[in-house]
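Visitor: sequence-free structure coming up:
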């Protein structure tokens, strides 16, 4: 499968390179099919196409080399100008760092300046035109490519940050579930160990009874020894799950829901209790889970909805018992304190699941909050023992018992966005999907921050660098173009037609290049110093050294 995917990727890249070559070669190849078909020209164009093919072939591995090759190819064929923006963009998109391309552009600018102004002797206007082409056809597309690369890096960093946050959330949920299972193990250790101790005590009493037959006394001794051994194994297996710094609860172990509600009323809460007799049908673990549901819901209502009335309803529904604790909207808002992580409700969801039920939590339309649990009325196999993590239902498998409710009203952040109390993050969700460990949230957040900073910098550079470079070019070109060629308006107005050239005052010592296609014999051109191009403004025409016409050049 992996080989097939790689093969498709290679084919896709080859087709992309072929399309790139065909697109950029079209302006160059056009000359091959249009007359005249001179031999040297054909050979030169064929060499240009070959150079372009080489540039395309190396553009993925060495994009700067490909760009330099295309720019140099413009000396061979001017139609390479159409390929420069494309390869400049790809250089920005494919280069990991900006330094090689920046050095290449600087070298091209310096080499082009030396070639045109030094060796070829072209004018300042031609140099300015070529420098502008390099700026807007080379540097600007490269900056756009850099921005697109940084934007893609930002998207990838955001994805990795979200994955790290999701792993952290799942890890937190799993830790809460494990703590709840350990708490259940502690309760089993205390209650079952107590019962086993009583059995051993009664067996010991039988063992020393005078009216018991010797064989029965021996059997009682074996029973006592077996119970003692079982108690020790219980201490060894479940006792290790005790949290060494866990505080002992101050609530009585046999506290009923009625006593729990009475305690809340004594604390000042307005609580209505209905259907408490339904709890008599529940097996011990489910009854304890129902007690925990009511206790956790009342605790949260007292904190997040102080002063709001609370209703506790227990109702038999076939082979299920429904437990619902609903509080109204708080009249004065929640009590001050640190924000909740929702771990209490998450632990409660695990407790209910282990009892064979389903927990759901959510906001009410009127602004209140509801905690509902559906528990089995009859004990299921293994419900009163600590289940393993590989069961067929619950969060570990993504399936709930038949007819159960799904926890669908929890928000992603695990916090309530209105009055009530928070929803446990990931309640009823898979705690581990077998993913390999990835980045920690702190590292992913740092990468995301750096990617955002690079994108902002790339955007500012893409927008500001062309304008700044254009201004620099203008500041370099303008003094060169206007040196000794500026004729001001007053001097032009004072020049009389018919005067000898030597008699004219204010005539500059150097002429400007005439506009393309407007050169006339005996005419001289000067500029008024317009910025930044210093274009010719005045035309003075002489015949035998005498001024015969003067005019202003429009545009």
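Guide: Now that the structure is in, tell me what you want to look at. Everything quoted here is computed from the prediction, not taken from an experiment.

Visitor: only C-alpha atoms from now on, for both contacts and neighbour counts.
Guide: Will do.

Visitor: spit out the contact partners of the most centrally placed residue in the chain.
Guide: By CA atoms, centre = their mean, the mean C-alpha position of the chain lies nearest to residue 158, the distance being 1.3 Å. Contact analysis of residue 158 by CA atoms under 8 Å, 6 or more residues apart in numbering lists residue 448.

Visitor: could I get the full set of strands for the chain?
Guide: Assigned by DSSP state E, the chain shows strands spanning 271-274, 310-317, 320-327, 358-363, 369-376, 523-527, 536-543, 546-552.

Visitor: adding mean neighbour count and distance to residue 106, write those strands out as TSV.
Guide: Output for those, formatted as TSV (neighbours: other CA atoms under 10 Å; distance: least, CA to CA, whole Å):
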stretch	mean neighbour count	distance to residue 106
strand 271-274	15	79
strand 310-317	19	75
strand 320-327	24	71
strand 358-363	25	63
strand 369-376	25	66
strand 523-527	23	31
strand 536-543	20	30
strand 546-552	16	39
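
Visitor: for these, which one sits closest to residue 201?
Guide: Between residue 201 and the strands of the chain, the shortest separation by CA to CA is 34.1 Å, and it involves strand 369-376.

Visitor: take a look at this one as well, against the first:
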């Protein structure tokens, strides 16, 4: 009987192999090749005595057969049942139980719990039938129950490890999908916020334009320009109506404050335990309302992130004009993280800030070092 009790370390070996091969080749195919070669190496240890103990295969012929069986592991991700059937063939023909460990792991890993259980039951039943066939190499001094105490745990353990890895992959994928969904939702919310700000700021200007053109139309009632002013007033009014139709308002909400709201925001952060050093050029007050709203949102999100990840640390906020660009820099030190007390965060704040800045033609970068975190955003001033 050829039994290699390698299943307890199989999952760890696969995980470490994945890390090495992905850094080497960047493809799961390299990991499959290494697993097939590893299985072949384990079975090759039996080549010298395989023909004499189990069947009439010569050494070279046995090597070819074992290599073909291990080659089935190359398609274990898409077709794990092929390696499973090859493993059953090896049990009945060569009395070899090494390949079935890899096959059961692959079925559980890539087809889930139900397929893993079905494959394990089929393996145990097939091994039991083979044990009852005359000529099966029963270990000396072992009864049927003793033999099954070795065969059954091999299959069950391999399948359980594969199913556990399958569930781990599902959890990881679900976590990634949730994070992606949170980022997309944050971006969509920021787009809605930008649209509402557009409605508030542009709508106000259109209202002023409408009123001013109506006043001018009344003043020029007896002149040749009266009709032109009336058309201008009607055009401004229609533009305002179109703006209301395109940008749907959902609930009552005030527009995003401008740079005049930053001192109050810094004071609020200080009361919460994270003091802020605010340095702002006077040129920032000359920005358009939408750009001022973007500055406010970037600083607001940075202060929120700092409160989560660096509570109690001083936050430096610098808003400076540099030629045609406005530069917003927010930085804070990072405290030593206490194990087991990671802050709750969806990780979508940076995407939200980036969407707001990008919509106005700017850029945003976030840089993390060992002891500090800095966000730098640039906006065109014009």
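Guide: Yep, it's here. Since the structure is predicted, the reported quantities are computational estimates derived from the model, not experimental observations.

Visitor: give me the TM-score for this pair.
Guide: Scored against TM-score structural alignment, normalised by the length of structure 2, the superposed chains reach a TM-score of 0.60; 308 aligned residues with a CA RMSD of 5.0 Å.

Visitor: buried residues, the helix or strand containing residue 107 of structure 2. List them.
Guide: Assigned by DSSP states H and E, residue 107 of structure 2 belongs to helix 98-132. Across helix 98-132 of structure 2, burial judged by 16 or more other CA atoms under 10 Å covers 98-113, 115-117, 119-120, 123-124, 127-128, 130-131.

Visitor: what distance separates that helix from the centre of its chain?
Guide: Distance of helix 98-132 of structure 2 from the chain centroid (CA atoms, centre = their mean, to the nearest Å) equals 32 Å.

Visitor: what's the burial count for residue 211 of structure 1?
Guide: 8 (other CA atoms under 10 Å).

Visitor: where's it relative to residue 217 of structure 1, distance?
Guide: Plainly put, residue 211 of structure 1 is 10 Å away from residue 217 of structure 1 if you go by CA to CA, to the nearest Å.

Visitor: which residues does the closest residue to residue 81 of structure 2 other than its chain neighbours contact?
Guide: Leaving out its chain neighbours, the residue that sits closest to residue 81 of structure 2 by CA to CA, 6 or more residues apart in numbering is residue 107, at 6.7 Å. Contact partners of residue 107 of structure 2, counting by CA under 8 Å, 6+ apart, are 76, 80, 81, 84, 115, 116, 119, 159, 162.

Visitor: can I get those in JSON lines with distance to residue 21 of structure 2?
Guide: Output for those, formatted as JSON lines (distance: CA to CA, whole Å):
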{"residue": "76", "distance to residue 21 of structure 2": "17"}
{"residue": "80", "distance to residue 21 of structure 2": "20"}
{"residue": "81", "distance to residue 21 of structure 2": "24"}
{"residue": "84", "distance to residue 21 of structure 2": "24"}
{"residue": "115", "distance to residue 21 of structure 2": "27"}
{"residue": "116", "distance to residue 21 of structure 2": "26"}
{"residue": "119", "distance to residue 21 of structure 2": "28"}
{"residue": "159", "distance to residue 21 of structure 2": "23"}
{"residue": "162", "distance to residue 21 of structure 2": "19"}
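
Visitor: of all the residues you listed, which comes closest to residue 291 of structure 2?
Guide: Out of these, the member with the shortest distance to residue 291 of structure 2 (by CA to CA) is residue 162, at 53.4 Å.

Visitor: now that closest one: how far from residue 94 of structure 2?
Guide: 25 Å.

Visitor: more neighbours: which of the two?
Guide: Neighbours of residue 162 of structure 2 and residue 94, each counted by other CA under 10 Å, are more numerous for residue 162; the result is 28 against 23.

Visitor: quick one: map the residue nearest to the centre of structure 1 onto structure 2.
Guide: Counting by TM-score structural alignment, residue 158 of structure 1 corresponds to residue 168 in structure 2.
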